[in-house]
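Trainee: with the sequence up front, the predicted model follows.
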Amino acid sequence: MSDTPNRPAPASPTPPAAPPRKHRGRWIVLVLILLALIALVVVHVLRGKKPARGAAPQVVTVAPATLGSMPVTLDALGTVTPTATVTVLPQLSGYLTEVGYREGQDVVKGQFLAQIDPRQYEISKEQAEAQLAKDRASLAQARADLDRYTQLNEKKSIAEQTYSDQKFLVAQDEAAVKSDLATIKQYELDLIYCHITAPVSGRVGLRLVDPGNYVTASSSTGIAVITTMKPTTVQFTVPQNSLSSVLQRVNAGAKLPITIFNSENTKQLATGTLYAISNQMATATGTVTLRASVPNDDEALFPNEFVNVRLLVDTMQNSVLVPTPAVQSGAPGDYVYLVNANNTVSVHKVTLGPSDGQHTVITAGLTAGQQVVTDGLDRLNDGTKIQPSTGKPGSAHGASAARMGNASHAHANAAASTGSAASATPAASGASAAETADAASQAS
């Protein structure tokens, strides 16, 4: 028996556990099923989506560009300026004994207005006449003595000094007579001044002085104020940038007509003709003053009244005209929506000329006969499909509104903007019609 103790044999290493193949395969199957479901949903969604329908064409109003004439006008604020406004002042002092006019009365030149007490001037005239008689008698005596001294001097019977002195005495008496005559004329003029008459024809204002008052030649109030009512003038200003065209026409001999409207620019009051241009420019405002003559036979214009003036400078012939609502302003500048042959629109840049509110001149960028959109512009873009219409009532309304808006503009450029503003309502109505047509097509 061996003494060696029994030792346990070394344990062999434990082999690694096998992976759970069954669970891994299950997860792969679930992922594949999930991906298949997602693919099916995507395919179903893609197949179930309806094809997009094309946008319905926009219903708009179109109008052709035409050839016509366009008046070139300047609009300005003016003031009725009478040809004469006279304050009748007394030429001498005295008590006012009579007033011969009625307040607001129309008078003619030379008509009696007032009377100053003439008695003191009549007395002075009589004194001057008496002095004249005295001086004439002295002159007659001096002339008689001169005749006698002349005969004696020829015979050398008197001294030469006596003869010379007598000639000087005759000259002095003749001067005294002339002075008396001048004094008498002065008093006669004073008597004329006592009888005050109208220096011009016109309308008398309110009474400034009553009988019994003492008036003086230094009085600034005056007896009456007379203003000429007809003919009259209208004074207005134009900007310096517009002066060259006016001067060109005036220097060519043209008589430029003006039309005058009331302060609200709603009613025509009178017509006239430009006749004067100031010789200096106002540096503070950059304007020059013009004056027009107006007959004013019906006295529709009142002195110092504020009015609106429209000056016809020229008339452009054979110009390309489009309705003012067709003209738009934006990032491209001034443009119109031009109707293409395939019933689409394109943004077309143009150069604008004058406007009368209803039509605007296109100086470049458009030719007569081309179609432009005048109503329904708010939903248009470059390339938009349209359905043209030429007989839409809204367009007629827009043109009428533009003409009414033009009545209140102060300048030619303001007239175009006013016409565009007036066409906002029909444009909105055109857009509403387009929306209705689009909704109907989608509902069908």
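Mentor: On my side now, so go ahead.
Trainee: going forward, measure contacts and count neighbours with C-alpha atoms only.
Mentor: Noted.
Trainee: hmm, R403 and Q358 touching each other?
Mentor: Yes: using Cα atoms under 8 Å, Q358 is in contact with R403, at 5.4 Å.
Trainee: and the strands in the stretch 1-150 of the chain?
Mentor: 58-64, 66-82, 85-88, 94-99, 106-107, 112-116 (DSSP state E, counting those that start in this stretch).
Trainee: which of these is buried the deepest?
Mentor: With neighbours taken as mean count of other Cα atoms under 10 Å, the strands of the stretch 1-150 of the chain reach their highest mean count in strand 58-64, at a mean of 23.
Trainee: please tabulate the strands of the stretch 1-150 of the chain in TSV, including the columns distance to K178.
Mentor: Below are those laid out as TSV (distance: least, Cα to Cα, whole Å):
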stretch	distance to K178
strand 58-64	89
strand 66-82	44
strand 85-88	32
strand 94-99	28
strand 106-107	39
strand 112-116	28
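Trainee: any residues in contact with both of Q358 and R403?
Mentor: G419 (Cα atoms under 8 Å, 6 or more residues apart in numbering).
Trainee: now Q240, nearest residue through space, not along the chain?
Mentor: T287 (5.2 Å; Cα to Cα, 6 or more residues apart in numbering).
Trainee: I'd guessed the one you found sits against N279; true?
Mentor: No: with contact defined as Cα under 8 Å, T287 does not count as touching N279 (11.5 Å).
Trainee: so for the two, which sits in the more crowded spot?
Mentor: Taking other Cα atoms under 10 Å, T287 and N279 do not tie; T287 has more neighbours (18 against 9).
Trainee: got the contact list for that one?
Mentor: Shown in contact with T287 (Cα under 8 Å, 6+ apart): T237, V238, P239, Q240, M281.
Trainee: returning to that earlier point: looking at Q358 and R403, which is more packed in?
Mentor: Taking neighbours as other Cα under 10 Å, Q358 and R403 compare with Q358 leading, 26 against 21.
Trainee: second structure follows, compare the two:
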Amino acid sequence: MKKIFAVVLIAVLVVGGIKLVKTRKAQLANIAPAKVLPVVVDTVTLEKKPVTLTLPAMGIVATDLSATLSTKISSRVKKVNKKEGDSVKKGDLLATLDASDLVAKKQGLSLKRQSLGFEINAGRENIKALESSFASARETHSRTDELLNVKGASMEQFRGEEANLAKIKAQLSAAHNTISVLKKNQEALDQNIKEVESLITYATIIAPISGTVSKRMIMDGDMTGPGKVLFQISAGSGFYINLFLPDSVNSHGIIFHGEKLALVPKNQATATGLIQYIAALSDSTGFVEGQYVNVQVVVYQGETSLLPMDAVLNVGGATFVYVMEDSRAKKIRVTIVARGSEGLVVANDLSGKTIITAKPDILLRVSTGVPILISENQKETVKTDLTQPARQG
């Protein structure tokens, strides 16, 4: 009896469970599926036009014409004629140093040279006298030689005259050698005088360029020495922008105050590997040496379509854009040519196409096929196929 009751209870439970499952399935079948919320995006229609892409950078205004003035002599400053901030022209007198010691040295050397000149003139007169004596002695010796042949003169007289001729000849040679030595001494003095004269010029400090006195390192009565900086003059021309860029930036120009300037590499790099470039400035810019300036480095120029930064999605090392085509979002892989502050350009020809612009997380949802709600004015809903991702180009 108990067994029959257990079997009946189990059968009732099974039948009841089956009915409960069927009822639950029917209820679930009648429930509407959850709605997929659309994503709101912007669109932009691309057109081909002149495009310039730039990157921001900072440069330094410099010039090769500025001058740092020093002297080669140790002296006292007699008078300083210019102060910091004064405008100077090339050739203006900036300061005068005491050169009295050098002037006295030059006068002493000049006196020595003059004395050598007197000795040289005396030597020349001596040579003339010796030459005259030599000529007279040679004539006498010739007559003695003739008399010796006819027994009219003795051999002792003949030989004595020969010895006298040799003596005069030796005196002439010595006189010539003395004059040669005196002339060499005179040349050495001339060189010393030129060196002193050159040093005297360093006692007069002249502006080598036109510009502004940016530093004055001396005062009246100060002592100076070789290599000591006296003045610094900032040039008023020859300015250029000094720029340091990584080798990944390939540029041939910059935009500065709305003007495009040519960028010239100096074929040298810094310790950090940055390549140095310069861009010439006009003299009327109003900038000063050492001033930092903001510039835009031109990285691309051409006739193409400009894409906003929010138009591309990077996935797995590849770059994609989403083009509205037949009321659907079509994913197209693109190759980026250049990026800049203004946007980017790609190798693909996208002119005339309408592309979606949104943040990366929104573009990822677009790629899954969710409905797209286009903003702008039309507020049009474009439905995509919910059963598959957006089509790939």
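Mentor: Nice, I can see it. Here the structure is a predicted model, which is why all the values come from computation and not from measurement.
Trainee: common neighbours of T287 and N279 of structure 1, please.
Mentor: Joint contacts of T287 of structure 1 and N279 (Cα under 8 Å, 6+ apart) do not exist.
Trainee: tell me how far V14 of structure 2 lies from V7 of structure 2.
Mentor: Here V14 of structure 2 is placed at a distance of 11 Å from V7 of structure 2 (Cα to Cα, to the nearest Å).
Trainee: over to N149 of structure 2?
Mentor: Relative to V7 of structure 2, and taking Cα to Cα, N149 of structure 2 is found at 186 Å.
Trainee: got it, and Q296 of structure 2?
Mentor: From Q296 of structure 2 to V7 of structure 2 the distance is 90 Å (Cα to Cα).
Trainee: okay, those two: which has more neighbours?
Mentor: Shown here are Q296 of structure 2 and V7; by other Cα under 10 Å, Q296 has more neighbours (21 against 10).
Trainee: just checking, that one touches T54?
Mentor: Yes: between Q296 of structure 2 and T54 a contact is recorded at 5.5 Å, counting by Cα under 8 Å.
Trainee: counterpart of G205 of structure 1 in structure 2?
Mentor: In structure 2, G205 of structure 1 lines up with S214, judged by TM-score structural alignment.
Trainee: any idea how many residues pack against its match?
Mentor: 18.
Trainee: do the same with P393 of structure 1
Mentor: 10.
Trainee: which residues touch it?
Mentor: By Cα under 8 Å, 6+ apart, P393 of structure 1 lies in contact with nothing.
Trainee: again, but for K392 of structure 1
Mentor: T61.
Trainee: counting neighbours, what do you get for the aligned partner of P257 of structure 1 in structure 2?
Mentor: P257 of structure 1 maps onto G253 in structure 2, with residues paired by TM-score structural alignment. Using other Cα under 10 Å, the number of residues around G253 of structure 2 comes to 20.
Trainee: which stretches in the stretch 151-300 of structure 1 count as helices?
Mentor: For the stretch 151-300 of structure 1, helices defined by DSSP state H, counting those that start in this stretch occupy the ranges 160-194, 240-251.
Trainee: the first one - contacts with which helices or strands?
Mentor: Identification of packing neighbours for helix 160-194 of structure 1 by 3 or more Cα pairs under 8 Å, 6 or more residues apart in numbering; DSSP states H and E yields helix 119-154.
Trainee: with structure 2 overlaid, report how far the helix it packs on is off on average.
Mentor: By mean Cα distance after the TM-score superposition for structure 1, the fitted helix 119-154 of structure 1 averages 2.5 Å away from its aligned residues in structure 2.
Trainee: could you check how far the counterpart of V80 of structure 2 in structure 1 is from D378 of structure 1?
Mentor: By TM-score structural alignment, V80 of structure 2 lines up with V99 in structure 1. Counting by Cα to Cα, the gap from V99 of structure 1 to D378 of structure 1 is 71 Å.
Trainee: over to G25 of structure 1?
Mentor: G25 of structure 1 is 64 Å from D378 of structure 1, by Cα to Cα.
Trainee: repeat that for F112 of structure 1.
Mentor: For F112 of structure 1, the distance to D378 of structure 1 equals 71 Å [Cα to Cα].
Trainee: ok, A341 of structure 1 next?
Mentor: For A341 of structure 1, the distance to D378 of structure 1 - Cα to Cα - is 21 Å.
Trainee: so which of those two has more stuff around it?
Mentor: Shown here are A341 of structure 1 and D378; by other Cα under 10 Å, D378 has more neighbours (11 against 8).
Trainee: which residues touch the more buried one?
Mentor: Here D378 of structure 1 is in contact with A427, A428, A431 (Cα under 8 Å, 6+ apart).
Trainee: out of those residues, who's nearest A217 of structure 1?
Mentor: The shortest approach to A217 of structure 1 among the contacts of D378 of structure 1 belongs to A427, at 70.1 Å (Cα to Cα).
Trainee: looking at structure 2, name the residue matched to E126 of structure 1.
Mentor: Mapped onto structure 2 by TM-score structural alignment, E126 of structure 1 lines up with Q107.
Trainee: show me where the stretch 251-393 of structure 2 has strands.
Mentor: Counting by DSSP E, counting those that start in this stretch, the stretch 251-393 of structure 2 has strands at residues 253-256, 259-262, 264-269, 275-280, 292-304, 313-315, 318-325, 328-334, 336-340, 343-346, 354-357, 372-374, 381-382.
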